[in-house]
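Chemist: 3D, please:
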Amino acid sequence: MGLFESVKSINWELESSPVYQDFRVLPLFAVFFPTIRFLLDRFVFEKLANHLIYGKHRQDMGDDTTERKKKIRKFKESAWKCVYYLSAEILALSVTYNEPWFMNTKYFWVGPGDQTWPDQQTKLKLKFLYMFVAGFYTYSIFALIFWETRRSDFGVSMGHHIATLILIVLSYVCSFSRVGSVVLALHDASDVFLEVGKMSKYSGAESIASFSFILFVLSWIILRLIYYPFWILWSTSYEVVLELDKDKHPIEGPIYYYMFNTLLYCLLVLHIYWWVLMYRMLVKQIQDRGKLSEDVRSDSEGEEEHED
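Modeler: Purely as a prediction, here's the structure:
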């Protein structure tokens, strides 16, 4: 039986209780991502960057110029992130779309049958999604330090990665995985537009970059500043209280509630912080008659470039 047949034969609908021991496979996912990125960097992104940025004239640009290396490196970083966010978004939607809680937040906390939060089991396909994303953010913490271009919001990005990883682990163990999967889907969608816009900017395709940035801003407002606080946070703050059996869970119920919601509201603060940066960039774009600056986050001055 081949690999494809083996994967296809797995019962992804199988349910079991989420436990810390499930994260024993996390190192495999954490190693998987840098391996795939290394291969894509060497055999796909490098050639794609040279072709789109310099085309037939790339030999005339000087192969060892600092500016060329910097632009190629940024393009490859955005290409990698685009591949990840797009694949993660497709995976999240495939896992959640047919579930009742995808459209009705009440079912985050009740069902199937007489299951109520936090005594809910998790399907294998949802566990796989969590290990996939947790592996990416584990890798991303190290990549931010040793691999990627250092930017002015390094501290904020590092805080985001660490908070996201903690949020993923705790939401999984505390049976918040249903709401967590929808949060993941909300976040990855807008990031796809951002990375497409950045690659277009590096390639000199200004019109595509501007259009992608507009889609990014619109998706950010709708998904992260409207749907996230007024539907997701409303459900995690209020709706869950209606379903919690306080007599059965007098201690761990409130602990899970306050711990998880604190992290979710911290994420909202980061959304607002980045929205301020995007708003400034949007104003600048209007003033420059549609011309987009290279990145909503500027490179830090005086920082050394990490070598590939």
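Chemist: only C-alpha atoms for contact and neighbour calcs from this point on.
Modeler: Noted.
Chemist: now A205: how far from L282?
Modeler: 18 Å (CA to CA, to the nearest Å).
Chemist: How about G135?
Modeler: In terms of CA to CA, G135 sits 33 Å off from L282.
Chemist: for G159, same thing?
Modeler: 25 Å.
Chemist: Who has more neighbours out of those two?
Modeler: Counting neighbours by other CA atoms under 10 Å for G159 and for L282 shows that L282 has the greater number, 21 against 14.
Chemist: State the helix or strand in which the more buried one lies.
Modeler: helix 252-287 (DSSP states H and E).
Chemist: got the residue ranges for the strands in this protein?
Modeler: Assigned by DSSP state E, the strands in the chain fall at 15-16, 122-123.
Chemist: for these, which one sits closest to V183?
Modeler: With CA to CA as the criterion, V183 lies closest to strand 122-123 of the strands of the chain, at 16.3 Å.
Chemist: so what's the nearest residue to Y139 once chain neighbours are set aside up against?
Modeler: What sits nearest to Y139 in space, not counting adjacent residues and going by CA to CA, 6 or more residues apart in numbering, is A30, at 5.2 Å. A30 makes contact with 134-136, 138-139, according to CA atoms under 8 Å, 6 or more residues apart in numbering.
Chemist: Identify the farthest-apart pair in the residues you listed.
Modeler: Between any two of the contacts of A30 (CA to CA), the greatest distance is 8.6 Å, for A134 and Y139.
Chemist: Second input sequence below; structure requested for side-by-side comparison:
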Amino acid sequence: MIPPEYNLSDPRIYRVETANPLILAGLVSKSVPHWVRRYAAIRPDYVFPNTLIDDLKTIRLTNNEVYSVLGLALFFTLLRYYIQIKLQTWTSTHHIYPRFAHKVPESFWKLIYYGFAWLLLLYVHMCVDSINSFDDPLSMWKAWSGGNRPAMHPLMTLIYATQSAFYVHSIYATLFMDLWRKDSWLMFVHHFIALALLLLSYVDNFTLPGALLLFLHDNSDATLEITKLSFYLKKRTNGMYYKYYFYMGNAAFILFAIIWVIFRLYWYTCKLLYATFYGAVYLAPQDAKFFPLLGVMLFIIYLMNLYWFNFIARMVWRVALTGEDPEDNREWDTTAVSGLNQQALDQIAAQTKKQKDV
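Modeler: Next comes the predicted model:
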């Protein structure tokens, strides 16, 4: 391992809680070319993709690590099937519209996972004294300053095991369990990228930036599922209308949009990309094998966040103009996509359900 070029106390290091976007752009315009020149000198024989393939072949995981992730992925799948079976009965007895019968279990499962996952991440970033990555992003590289590979915090091992298992499960679930949507293939790719990012950051021991990435994402996923569940549950086939679900759904939708902009767009740039595209260049090991690939994946995830924000912005605009419900306009069976009114969609769903029952 080649030690970091500087340490946190070096006066040349720009260290703030949240980087100014304009200043950050100037810093990255210097740090990235600097890293390219330095890495070319450190690994002059690097040839893409041959060298990358050789590096990937050097990855070694213990049997315990592999079996733990696969075991947890199987547990998540079985737990989700159990929830799905129980809620399918519940949706029938509680007069949920047929077109929501599959969506309710899916959203409920994702809310459970993302909710618990984000609470763990919140505890790590706000309550663990040795981890201060959110308030001081560059501090995630402090343990590397001595030139030795630091020990991994036990909570990082737990976070990485559960998150890796979830994305292994999600690859399967996207194809066989989730409702198919316009961006399902993008989600499929996203799960592979997330899993690869977890693996490579774990191998290089860059787990603190990985945990910060997850912290900035999982809360909006949980809030989105609250919005969707409120929409699915507020109106029933027996004529009942639960107004508190209407208020809950609209509040959650507004919160979701705000969280997305702050966490996934602003803080992602001014904290995570600041700590990686700038800070890691000078404060992390100079010869980390997978640093360039991890950087590319972080940028791809940011582009995905921008792409999905397009759906959010369109939804906000439609709700503001028409007063309609904040329906997920990625789905093939919604009013926004199909052009059919909700009554027609409900009739189609009811007929499909009857055919399946027969």
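Chemist: TM-score for this pair?
Modeler: Remark: TM-score between the superposed chains equals 0.79 [TM-score structural alignment, normalised by the length of structure 1]; 264 aligned residues with a CA RMSD of 2.4 Å.
Chemist: still on that earlier bit, out of the strands of structure 1, which is the most enclosed?
Modeler: Counting by mean count of other CA atoms under 10 Å, strand 122-123 has the highest mean neighbour count of the strands of structure 1, with a mean of 19.
Chemist: corresponding residues in structure 2 for that strand?
Modeler: Mapping strand 122-123 of structure 1 onto structure 2 (TM-score structural alignment) gives residues 152-153.
Chemist: Now do the helices in the stretch 151-300 of structure 1.
Modeler: 154-173, 177-203, 206-219, 234, 240-243, 252-287 (DSSP state H, counting those that start in this stretch).
Chemist: What residues sit buried inside stretch 89-105 of structure 1?
Modeler: Of all the residues in stretch 89-105 of structure 1, those buried under the rule 16 or more other CA atoms under 10 Å are 89, 91-93, 95-96, 101-102, 105.
Chemist: Kindly report the same for stretch 277-292 of structure 1.
Modeler: Neighbour-count burial for stretch 277-292 of structure 1 flags 278, 281-282, 285, 290-292 (criterion: 16+ other CA under 10 Å).
Chemist: list the contacts for the most centrally placed residue in structure 2?
Modeler: By CA atoms, centre = their mean, structure 2 has its centre lying nearest to H217, at 4.5 Å. Contact analysis of H217 of structure 2 by CA under 8 Å, 6+ apart lists 263-264.
Chemist: how far away is the counterpart of it in structure 1 from D153 of structure 1?
Modeler: The equivalent of H217 of structure 2 in structure 1 is H187 (alignment by TM-score structural alignment). In this structure, H187 of structure 1 and D153 of structure 1 are 18 Å apart, going by CA to CA.
Chemist: ditto for L28 of structure 1
Modeler: 29 Å.
Chemist: What of V296 of structure 1?
Modeler: 10 Å.
Chemist: With N50 of structure 1 instead?
Modeler: N50 of structure 1 is 27 Å from D153 of structure 1, by CA to CA.
Chemist: Compare those two (neighbour count), which wins?
Modeler: Between N50 of structure 1 and D153, N50 has the larger neighbour count (other CA under 10 Å), namely 19 against 15.
Chemist: Show me where the stretch 51-200 of structure 2 has its helices.
Modeler: Using DSSP H, counting those that start in this stretch, helices in the stretch 51-200 of structure 2 cover 63-93, 103-127, 154-176, 184-203.
Chemist: how about those in a markdown table, adding distance to A252 of structure 2?
Modeler: Converted to a markdown table, these look like this (distance: least, CA to CA, whole Å):
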| stretch | distance to A252 of structure 2 |
| --- | --- |
| helix 63-93 | 22 |
| helix 103-127 | 13 |
| helix 154-176 | 24 |
| helix 184-203 | 22 |
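Chemist: between those helices, which one is nearest to S31 of structure 2?
Modeler: Short answer: helix 184-203, nearest of those by CA to CA, at 20.1 Å.
Chemist: In structure 1, which residues correspond to the closest one?
Modeler: Going by TM-score structural alignment, helix 184-203 of structure 2 sits over residues 154-173 in structure 1.
Chemist: give me the number of residues near L186 of structure 2?
Modeler: Quick note: L186 of structure 2 (other CA under 10 Å) scores 11 neighbours.
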